[in-house]
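>>> Quick one, structure for this:
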Amino acid sequence: MTDCITVRVRADDPVSEAGLTGLLRPYPEIRLLHDDPGAAAVTVVTTDAVDPAGYQLLRTVQQSGPSRLVLLVPRLQDHQVGLAAECGIAGIMWRAGATAPRLKQVIQAVARGDGHIPPDLQERLLRLVGRLYGGQHGPGNARMAEREIAILRLVADGLDTSDIAHKLGYSERTIKGALHDVMNRHQLSNRAHAVAFALRKGLI
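So this is what the prediction gives:
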């Protein structure tokens, strides 16, 4: 039992948490914890989406102890990938492919210090990185963080500060600060100018 991995399961509803616990219970190499979250080497979090509620769940788990996080989710939109990364996610699995043996393998990989990203998400990440740091932007252009791009996309969709804050799970102050930083860094006069700049650069 000395090689057991201590694992905690968290979900946004009790049925999902019970189902995930049931998948892992048969494995002797995994010791499930129900108390003392700080003692877990790995925490598996399952949520329907990294929306404000899902993001808050991830942040709560991240702050509860030093365990490495595995996220089990149906899909992720591009801006949600950045939100998950902010929460220190070490492994991501799609729910559709989350068989018990595969989940155990991912937990073991994360516990060793490795990461896990689904192949199709890896391709999307490469495209995102290419858009952010690709040669078409030119060496003199400052970069934008994924959070800033997500905010500008929602500004372009016509959302106001409070709606953006609710959708992304940030405070209104954080949204205003991020937009202010973008406009100062790129010498933009207002939000419309910031959206036009991001469109010209192919960021949104």
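
>>> Please make it C-alpha for all contacts and neighbour counts, starting now.
Noted.

>>> And the strands in the chain?
5-11, 30-33, 42-46, 68-73, 89-94 (DSSP state E).

>>> What residues does the residue nearest to the spatial centre of the chain make contact with?
The centroid of the chain falls nearest to Ala84 when counting by CA atoms, centre = their mean (1.0 Å). Contact analysis of Ala84 by CA atoms under 8 Å, 6 or more residues apart in numbering lists 50, 55, 58.

>>> With Ala98 instead?
Contacts of Ala98 (CA under 8 Å, 6+ apart): Leu72.

>>> can you tell me how far it sits from Leu83?
For Ala98, the distance to Leu83 equals 22 Å [CA to CA, to the nearest Å].

>>> roughly how far apart are Ala53 and Ile149?
Taken as CA to CA, the span from Ala53 to Ile149 is 21 Å.

>>> just Gln122 next, same as before
19 Å.

>>> Those two: which has the busier surroundings?
Ile149 (22 against 12; other CA atoms under 10 Å).

>>> so the more buried one touches Gly202, yeah?
No. Look at Ile149 against Gly202 with CA atoms under 8 Å: they stay out of range, at 10.5 Å.

>>> this one as well, want them side by side:
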Amino acid sequence: MSASVTGSDSRIRLLIVDDHPALREGVAAMVQYETDIAFVGEAPDGEAALEAFERLRPDVTLMDLQMPGTNGIGAIRAIRERSRHARIIVLTTYDGDLQAVEALKAGAVGYLLKASLRRELLEAIRAVHSGRKHIPPEVAQQIALHAGEESLTPREIEILKLVADGHANKTIAWRLSLTEDTVKGHMKNILAKLNVHDRTQAVTTALRRGLFFL
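Modelled structure (predicted):
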């Protein structure tokens, strides 16, 4: 769905990308009476987002992170490759620092938690459109808190995902064609990097920070 906006319209053209129709409709309803913002279209996933962006050329795009197919970060990269001036606000449930950092590296200029949508949406759209960044204090604090820490390797994240699924070291070793001692060594590194003491804490911390999602 898209709204008709003429070329002479000076309002901020807004595109919403999210796989939940109710959220897209909610955002459209929130901006419909704003005199300076025009809802111009929506997309349900990353691939459709790129097509909609090229067709509609919005001033600001709200982009969900977790979607089927091409996720939000992939879509941000694709859009920024085609338009380095694109202004994209990440729209997400998660306040983890790792997802925020990845999104900002990909080219997002704003970060908006869905829990704060009603309170911060209009402010975020206007701030980003005017050339400023919008990052909630709680997300900025998480980024600062973990800045400089050593990141988990792709293999360590893969192992931690299997731990989260309830697999023991022996099973993980079999599934990944590793020795059990190698898996134990990876787990030791994971605990040290996340500054936790056991597997349960490691999984909880990883989920909170956005290393992966269940």
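
>>> Please state their TM-score.
The TM-score (TM-score structural alignment, normalised by the length of structure 1) is 0.61; 160 aligned residues with a CA RMSD of 3.5 Å.

>>> ok, and the contacts of Ala84 of structure 1 in structure 2?
Contacts conserved in structure 2 for these, counting by both residues aligned by TM-score structural alignment, their matches' CA atoms under 8 Å: Leu58.

>>> Dump the contacts of Ala84 of structure 1 to a markdown table, plus neighbour count and distance to Val182 of structure 1.
A markdown table is the format used below for those (neighbours: other CA atoms under 10 Å; distance: CA to CA, whole Å):
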| residue | neighbour count | distance to Val182 of structure 1 |
| --- | --- | --- |
| Val50 | 26 | 24 |
| Tyr55 | 21 | 23 |
| Leu58 | 27 | 26 |
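
>>> Now flag whichever of the contacts of Ala84 of structure 1 is closest to Ile175 of structure 1.
Tyr55 (15.5 Å; CA to CA).

>>> and the closest one, how far is that from Ala100 of structure 1?
25 Å.

>>> Ala196 of structure 1 too?
Per CA to CA, Ala196 of structure 1 is found 47 Å from Ala100 of structure 1.

>>> repeat for Gly88 of structure 1
23 Å.

>>> before we move on, what about Asp3 of structure 1?
19 Å.

>>> Please say which of the two ends up with more neighbours.
Ala100 (15 against 9).

>>> That one contacts Arg25, correct?
No. Between Ala100 of structure 1 and Arg25 there is no contact under CA under 8 Å: 9.7 Å.

>>> Tell me, how many residues neighbour the aligned residue in structure 1 for Ala22 of structure 2?
Taking TM-score structural alignment, Ala22 of structure 2 has Val15 as its aligned residue in structure 1. Look at Val15 of structure 1: counted by other CA under 10 Å, it has 10 neighbours.

>>> Contact partners for Gly96 of structure 2?
Neighbours of Gly96 of structure 2 in contact, by CA under 8 Å, 6+ apart: 139, 142, 208-210.

>>> Need the nearest residue in space to Met187 of structure 2, chain neighbours excluded.
Glu156 (7.5 Å; CA to CA, 6 or more residues apart in numbering).

>>> and the one you found, how far is that from Pro137 of structure 2?
If you go by CA to CA, the gap between Glu156 of structure 2 and Pro137 of structure 2 works out to 29 Å.

>>> Please identify which of those two sits among more neighbours.
Taking other CA under 10 Å, Glu156 of structure 2 and Pro137 do not tie; Glu156 has more neighbours (17 against 9).

>>> From what I see, that one and Gly185 are in contact.
No. Between Glu156 of structure 2 and Gly185 there is no contact under CA under 8 Å: 10.0 Å.

>>> Next one: Ile16 of structure 2 from Val40 of structure 2, what distance?
Distance from Ile16 of structure 2 to Val40 of structure 2, by CA to CA: 9 Å.

>>> So those two - more neighbours on which side?
Neighbour totals were compared for Ile16 of structure 2 and Val40, and Ile16 leads with 28 against 21 (other CA under 10 Å).

>>> correct me, but that one touches Leu62?
Yes. Between Ile16 of structure 2 and Leu62 there is a contact at 4.8 Å, judged by CA under 8 Å.

>>> what angle do the helix or strand Glu81 of structure 2 falls within and strand 60-64 make?
According to DSSP states H and E, Glu81 of structure 2 maps onto helix 72-82. Interaxial angle, helix 72-82 of structure 2 versus strand 60-64 (axes from the mean of the first three to the mean of the last three CA atoms, to 10 degrees): 150 degrees.
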